[in-house]
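Trainee: fold the following, please.
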Amino acid sequence: MKPTLSKDMLFSYFSGRATSLQKTLIEEWLGEAGSSELYYEWLEEWERSQPHFLPDTDRAWKKNKERINGSATEEIPAKIVKTPAGTFRAWLYHHAVWKTALCLIVTGIIFYGFRDFILYRQYSTAYGELRTVTLEDNSLVVLNANSELRVPRLGFGLRHREVFLKGEAEFVVSKTADSKKFTVHTPDRSRITVLGTEFVVYTRARGTRIVLNKGKVKLTSPDVSQSSVTLSPGDRASISAGKIKLEKLTAEQLDAQSTWKEHRFVFDRTPLPEVGIRLNEIFGVQITIADSLLSGKELTGSYKAQTLDEFLEVLSDMLDIRIARKNNEVLLFSK
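Mentor: Next comes the predicted model:
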């Protein structure tokens, strides 16, 4: 094609000496069909014509030694070389490499930030909320308030069945034809492994507890001295102080472990501070016992309450105390 601009004008543009009018003409010219090919051809020619300084390190070192020894006789001339013809193509190549690397880094950051969302299905409950989840293998999970269950999006049920629990939940695990194990992981790295059974897992800041209703489960933890503990129906295992404590519950105690599914609270001579911790776990409020005399009070009984206000009303009547509430803080006073 016959150019509408002179080569000199483009060379001035490449050198950064073009005027505003010349820049406008060049931008308009680049919009014409076929101008891009000539543009890059002249750009490569301009690059080859521009001298660059290339230091001669061997001669520099030799001259420096002569200067130290006092025998230097001449200055080191600068060596002028011309840019190889492939410089522009090399620039394009390196630009593409850096762009690809940047894309990979950004992709990695995004994946890391959304890793849990990408890898797991997440089921959670708010304070005071219950939720029932049916897994792909038809196992049922009932989440208590302020709890979270993560289930792998890929691979669940293929070779094994693994879930991750934070909070409290009841599991009714279905058996599979090939007897695949079902494992519950907790934040303290404990593992509860079963085939088909019913059990309740509590795993919060106060520790981890497992209560077995039916079947058989194996509990392991890297933080305890025992390698593993096997539970039978009616057993409750608690992890604390580097040991697994195993105890047998009565039928009444066993029933009380999952009454939260009915929004029911069961206490048996439970100190008031521990009641406050339970309310914090379920409703997310801070319980402050303003009167030290109340710390020795205990609560016994079964109380149904779907909301915090319902429970506080029961608490006030049962212990004959005065309650003040401000935002997420509840103060308990003697009357």
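Trainee: all contacts plus neighbour counts: C-alpha atoms, from now on.
Mentor: Will do.
Trainee: show me where the chain has helices.
Mentor: 7-14, 20-30, 35-49, 57-69, 87-113, 115-119, 251-256, 272-283, 308-319 (DSSP state H).
Trainee: tell me the angle of the first one relative to helix 35-49?
Mentor: Using axes from the mean of the first three to the mean of the last three Cα atoms, to 10 degrees, the interaxial angle of helix 7-14 with respect to helix 35-49 works out to 70 degrees.
Trainee: and the angle from helix 7-14 to helix 20-30?
Mentor: Angle, helix 7-14 to helix 20-30, by the same axes, to 10 degrees: 110 degrees.
Trainee: one more to line up against the first:
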Amino acid sequence: MSQREPQHDASVPADEAIARHREELKKRFPLPAPSRTPKPRSLTTLSVVVAMLGFICALVWFDPSYKSEQFASAIGKPQVIRLTDGSLITLDAASRVKVSWHLRSRRVELQSGQALFSVSPALYRPFLTTAGATRIKVVGTRYNVSRQQGSVRVTVEQGRVEVRGGESSVQLVAGEQVLVRNGQLGTRQQVDAAAVAAWTKGRLVFDRTPLRDVLEVIQRYQRTAIVMHDRSLAELPVSGTFESARLDGMLALLPKILPVELSADGNGTLHLKRRAAKK
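Mentor: Alright, predicted model coming up:
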């Protein structure tokens, strides 16, 4: 007898027949391994890193401020301010400063009056001071800045500073001073820096100081208004050392050392006039 071929049950669907032998088919005919293609996000990650680096570089270049503070002293009351970096600012009476902290610098704007700065060194974070159009740059030193009307006077007690007025600049060392008037840098001069800063110890030292500047200093220490009626008196020189707590005596002395008359009205305002010539 001849062998007969095995018969398949026609009633069983082909899908079911394949399903029964699925595992065996996987072994006999394995699928190819999937190819590894770069993930699209790797390029995105690189772009983000580059963008972040650019942002950080821009921050460093523009040196933005992240914190600012305002300080003001009362009439007749100097004030000592200790900054977070250890620097000290001694504000003269009736003076104002704005302190701002930047990524690459420390900055102080002397808005009015006078201040003595004792700066803690920070090589990569210079201490920048502005007073009107005058700009002062230091790393660590001690210097005095006085702002009066259209002039700024910078005096160095310790260390070295760079003072810029307009397009010019000058390097000052201990015992030197420069006057910047209306934004124009003057000539560097030798001075007694300790005498300039004597106001921090209650003494006001004037050395041929114009009367208008003397009166402005006096106004920091008393509320009584002083009116100068003759502008020609403004440049009269005043010299001497006076106690800031006893300025009434100084005012009484003015008619004795200058050709002026001092009188008070009913409101207490003091009036300064040129002394009439004797006939």
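Trainee: where does the TM-score land?
Mentor: The TM-score (TM-score structural alignment, normalised by the length of structure 2) is 0.62; 208 aligned residues with a Cα RMSD of 3.3 Å.
Trainee: ok so, going back, wait, which of the helices of structure 1 is closest to residue 168 of structure 1?
Mentor: helix 272-283 (9.8 Å; Cα to Cα).
Trainee: post-alignment, that closest one versus structure 2, mean distance?
Mentor: Compared with structure 2 after fitting, helix 272-283 of structure 1 deviates on average by 3.7 Å (mean Cα distance after the TM-score superposition for structure 1).
Trainee: which residues touch that helix?
Mentor: By Cα atoms under 8 Å, 6 or more residues apart in numbering, the residues outside helix 272-283 of structure 1 that reach it are 127-128, 144-146, 285-289, 294-299, 307-308.
Trainee: ok, of these, which come out buried?
Mentor: Buried members of those, scored by 16 or more other Cα atoms under 10 Å, are 127-128, 144-146, 285-287, 289, 294, 298-299, 308.
Trainee: mind picking the two most distant members of these?
Mentor: 144 and 294, at 28.2 Å, using Cα to Cα across these.
Trainee: residue 163 of structure 2 reaches residue 169, doesn't it?
Mentor: Yes - using Cα atoms under 8 Å, residue 163 of structure 2 makes contact with residue 169 at a distance of 5.4 Å.
Trainee: the more surrounded of the two?
Mentor: Between residue 163 of structure 2 and residue 169, counting by other Cα atoms under 10 Å, residue 163 is the more crowded of the two (23 against 16).
Trainee: that one maps to what in structure 1?
Mentor: By TM-score structural alignment, residue 163 of structure 2 lines up with residue 219 in structure 1.
Trainee: contacts only, for its match.
Mentor: So residue 219 of structure 1 contacts 190-193, 228-231 (Cα under 8 Å, 6+ apart).
Trainee: buried ones in stretch 86-98 of structure 2, by neighbour count?
Mentor: By neighbour count on 16+ other Cα under 10 Å, the buried set for stretch 86-98 of structure 2 is 87-98.
Trainee: with these in mind, which one is nearest to residue 271 of structure 2?
Mentor: Nearest to residue 271 of structure 2 out of the buried residues of stretch 86-98 of structure 2 is residue 94 (Cα to Cα; 21.4 Å).
Trainee: what residue of structure 1 takes the place of the closest one?
Mentor: For residue 94 of structure 2, the residue aligned by TM-score structural alignment is residue 146.
Trainee: what residues are up against the counterpart of residue 194 of structure 1 in structure 2?
Mentor: In structure 2, the residue paired with residue 194 of structure 1 according to TM-score structural alignment is residue 138. Neighbouring residues of residue 138 of structure 2 by Cα under 8 Å, 6+ apart: 126-128, 160-162.
Trainee: could these be laid out in TSV, adding distance to residue 185 of structure 2?
Mentor: Shown next, in TSV, are these (distance: Cα to Cα, whole Å):
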residue	distance to residue 185 of structure 2
126	22
127	20
128	17
160	17
161	14
162	12
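Trainee: which of those line up with contacts in structure 1?
Mentor: Here is what carries over to structure 1 from these, by both residues aligned by TM-score structural alignment, their matches' Cα atoms under 8 Å: 126-128, 160-162.
Trainee: just the buried residues of those.
Mentor: 126-128, 160-161.
Trainee: can I get those residues in CSV with distance to residue 265 of structure 2?
Mentor: Below are these laid out as CSV (distance: Cα to Cα, whole Å):
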residue, distance to residue 265 of structure 2
126, 50
127, 46
128, 44
160, 48
161, 46
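Trainee: hang on, the earlier thing: show only the entries of the contacts of helix 272-283 of structure 1 found in strands.
Mentor: Counting by DSSP state E, the part of those found in strands is 286-289, 298-299.
Trainee: from those residues, pick the one nearest residue 249 of structure 1.
Mentor: Distance to residue 249 of structure 1, by Cα to Cα, is smallest for residue 299 among these, at 19.9 Å.
Trainee: what's near enough to touch the counterpart of that closest one in structure 2?
Mentor: Alignment note: residue 299 of structure 1 maps to residue 238 in structure 2; criterion TM-score structural alignment. Contacts for residue 238 of structure 2 (Cα under 8 Å, 6+ apart) come out as 206-211, 214.
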